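J.: Structure for the following, please:
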Amino acid sequence: MDQLSLSIDAYTQQGLRRSINQDCIGIGSWRGGAGGGTELSLNYLCEQKSELFLLSDGIGGHDDGEIASRFSVDSIFELFQSQEDFDILTAISITHDKLVNIGLGSLRPLGATLVGLIFTKNLVTIFSLGDSACYHLNGDKLVNLTEDVKSSKPHFNVIEQCLGGGITKPNPSIVKRKFKIGDVFILTSDGVSNWADKEQIKMTIQSKQLSFSRKLCSIAKKSGSNDDLSAVVIKIKSL
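T.: Next comes the predicted model:
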């Protein structure tokens, strides 16, 4: 990877009506949310051939969401760091099988949504399972790159794509995009994306905020979100 320089900030907080934060952010060795910190801000010069960023959200109504999300992030990062030719589809499949085995026999098996980015040269791979989101801001254009996959059945708001959670095999949405200096990628849990619209997200990123991710979570909270709130903002500074 040719001298990719990134400005990164991340923030997560427990929801107003939550007993524990079930979101988990993974950036290198740092973990935010489930069993981790609250906020991260740094300028980062990528030296590896690729870089990985993850956000996972424990599924409501299932056992130990904070364990599921943290396990998912740790498992995928472990595979990313140990494999020469990392493949996200394989990593998702392995992590899913492990979660299934942990929750075997439970009526509410461990499950977690996932959204993430892999930067390689001037290409980024975006992958997602469930209703966490990834946005790409290019100039004045903000695009949601992820599909919000919920059940079409009458029992509203049921997540059909996830890690674990009782499903047979996850089928992630995968998108590849080129990027350039000045572009911004934003990861959010559904506690933010369901309550902050695209115009609010764009205006926040284009403002002179000191912490974009914290501001996005604050907007969602003021809009009425009681869910756990997490956001990661990644700005491309140089290639």
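J.: from here on, contacts and neighbour counts on C-alpha atoms
T.: OK.
J.: how about the residue in the chain sticking out farthest from the centre, secondary structure?
T.: The C-alpha centroid of the chain is most remote from Gly105, which lies 27.9 Å away (Cα atoms, centre = their mean). Assigned with DSSP: H, G, I helix; E, B strand; the rest coil, Gly105 falls in the coil class.
J.: this one next, for a side-by-side:
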Amino acid sequence: MKVSRKSPGERSSWGMSDVGRKRKTNEDALFVDDELGLYIVADGMGGHAAGEIASREATATIYSMIKQAVHEFGELKSPLTEARMRAACQLMESAIQAATSIIYSMAELDRQKAGMGTTISALLLSGEYGIIGHVGDSRIYHVNGEKFEQLTEDHSLIAWQLKQGLISEEEAMVSPYRNVITRAVGNRDHVEVDTVVFPVERHSRFLLCSDGLHGYLRSGDIVPTVGIGGESAVRQFVDLANQRGGKDNITVILVELN
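T.: Predicted coordinates for the structure are as follows:
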């Protein structure tokens, strides 16, 4: 599946989702809406096509809730008060919690789908700020000029072991537990959501991706590939992951601020 959209306004985005070279089905989902300023990557999990259902339902629910609330919420502009920041985080968290409840309820009604869930990495661009909601090990990167920063923290066993100093980066690369995540949307009736509000600079670019891409990325890949820009950059990221193994579904969104 491929999605490619371009807006003539202040934001432009391109997205692509690829099954990869080893999987038979694609359980990833993506969502892009330049007018709303909302971008989502979801990496589903679970048998009997449950992962595909979870990722699709999660993105649809988050979009629906944010679309309903964003017009009343308004845009975030400087100076940003503590109350407005809390409200922004609450908006994103509530949308993701709603997705959690829906997916969990669906699994309760169909025991074959018990335990299904999905990662969520969602970015809402609002006025002079960005709002992130994050669960799992998909990622959001910010690229500005020759520098990039990972804006999300992986909720995975490997990330926890690295943070605790229990394993080295080299050991993490070959660990059999690389795909074990510690948080997911929908496999329980509630989930802890990471949220952050941050100022957005003009001409910034954002890369959202599932672990089917970032599991193959090297630090030197991000800036030059993003620098290609547009659909060509997205295609190159997908090609890179497939060339290096393509063991998982690959989903990428590139957002450019004009």
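J.: Just give the TM-score of the two.
T.: Overlay of the two chains. TM-score (TM-score structural alignment, normalised by the length of structure 1): 0.82; 215 aligned residues with a Cα RMSD of 2.4 Å.
J.: State the distance from Trp195 of structure 1 to Asp9 of structure 1.
T.: With distances taken as Cα to Cα, to the nearest Å, Trp195 of structure 1 is found 20 Å from Asp9 of structure 1.
J.: A helix includes Glu66 of structure 1, no?
T.: Yes. Counting by three-state DSSP, one finds Glu66 of structure 1 located in a helix.
J.: Quick check: the aligned residue for it in structure 2?
T.: Under the alignment (TM-score structural alignment), Glu66 of structure 1 maps onto Glu52 of structure 2.
J.: Same question for Ser56 of structure 1.
T.: Under the alignment (TM-score structural alignment), Ser56 of structure 1 maps onto Ala42.
J.: Repeat that for Thr204 of structure 1.
T.: So, by TM-score structural alignment, Thr204 of structure 1 is matched to Thr225.
J.: Surely that match and Gln236 touch.
T.: Yes. Thr225 of structure 2 is within contact range of Gln236, at 7.1 Å (criterion: Cα atoms under 8 Å).
J.: which residues in structure 1 form strands?
T.: Ranges of strands within structure 1 are 5-13, 23-27, 30-33, 39-45, 51-58, 111-120, 123-129, 133-138, 141-144, 163-164, 173-178, 184-188, 229-238, based on DSSP state E.
J.: Next one: the aligned partner of Glu149 of structure 2 in structure 1 relative to Arg177 of structure 1, how far apart?
T.: Residue correspondence, TM-score structural alignment: Glu149 of structure 2 in this structure matches Val143 in structure 1. Distance from Val143 of structure 1 to Arg177 of structure 1, counting by Cα to Cα: 11 Å.
J.: Identify the contacts common to these two.
T.: Listed as contacting both Val143 of structure 1 and Arg177 by Cα atoms under 8 Å, 6 or more residues apart in numbering is no residue at all.
J.: re earlier: dump the strands of structure 1 to CSV, plus distance to Lys222 of structure 1 and mean neighbour count.
T.: Converted to CSV, the strands of structure 1 look like this (distance: least, Cα to Cα, whole Å; neighbours: other Cα atoms under 10 Å):
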stretch, distance to Lys222 of structure 1, mean neighbour count
strand 5-13, 14, 22
strand 23-27, 19, 30
strand 30-33, 20, 21
strand 39-45, 19, 15
strand 51-58, 21, 26
strand 111-120, 24, 26
strand 123-129, 26, 22
strand 133-138, 19, 21
strand 141-144, 22, 14
strand 163-164, 30, 31
strand 173-178, 30, 14
strand 184-188, 16, 27
strand 229-238, 12, 24
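J.: In JSON lines: the ones you listed, plus distance to Ile88 of structure 1.
T.: Putting the strands of structure 1 into JSON lines (distance: least, Cα to Cα, whole Å) gives the following:
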{"stretch": "strand 5-13", "distance to Ile88 of structure 1": "22"}
{"stretch": "strand 23-27", "distance to Ile88 of structure 1": "15"}
{"stretch": "strand 30-33", "distance to Ile88 of structure 1": "19"}
{"stretch": "strand 39-45", "distance to Ile88 of structure 1": "23"}
{"stretch": "strand 51-58", "distance to Ile88 of structure 1": "10"}
{"stretch": "strand 111-120", "distance to Ile88 of structure 1": "9"}
{"stretch": "strand 123-129", "distance to Ile88 of structure 1": "8"}
{"stretch": "strand 133-138", "distance to Ile88 of structure 1": "16"}
{"stretch": "strand 141-144", "distance to Ile88 of structure 1": "20"}
{"stretch": "strand 163-164", "distance to Ile88 of structure 1": "13"}
{"stretch": "strand 173-178", "distance to Ile88 of structure 1": "10"}
{"stretch": "strand 184-188", "distance to Ile88 of structure 1": "17"}
{"stretch": "strand 229-238", "distance to Ile88 of structure 1": "20"}
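J.: now for those, which one comes closest to His155 of structure 1?
T.: Among these, strand 111-120 comes nearest to His155 of structure 1, with 17.8 Å by Cα to Cα.
J.: so the closest one matches what in structure 2?
T.: Under TM-score structural alignment, the match for strand 111-120 of structure 1 is residues 117-126.
J.: now that stretch, how far from the centre of its chain.
T.: Counting by Cα atoms, centre = their mean, to the nearest Å, stretch 117-126 of structure 2 is centred 5 Å from the centre of its parent chain.
J.: And for stretch 103-123 of structure 1?
T.: Distance, centroid of stretch 103-123 of structure 1 to centroid of chain: 9 Å (Cα atoms, centre = their mean).
J.: Also stretch 62-69 of structure 2?
T.: On Cα atoms, centre = their mean, the centre of stretch 62-69 of structure 2 falls 16 Å from that of its chain.
J.: for the equivalent of Asp23 of structure 1 over in structure 2, what are its contacts?
T.: Residue-level alignment of Asp23 of structure 1 against structure 2, with TM-score structural alignment as criterion, gives Asp28. By Cα under 8 Å, 6+ apart, Asp28 of structure 2 lies in contact with 17, 41-44, 51-52, 55-56, 210, 249-251.
J.: What's the separation between Asp28 of structure 2 and Asn179 of structure 2?
T.: From Asp28 of structure 2 to Asn179 of structure 2 the distance is 15 Å (Cα to Cα).
J.: same thing with Ala69 of structure 2?
T.: Taking Cα to Cα, one finds Ala69 of structure 2 at 34 Å from Asn179 of structure 2.
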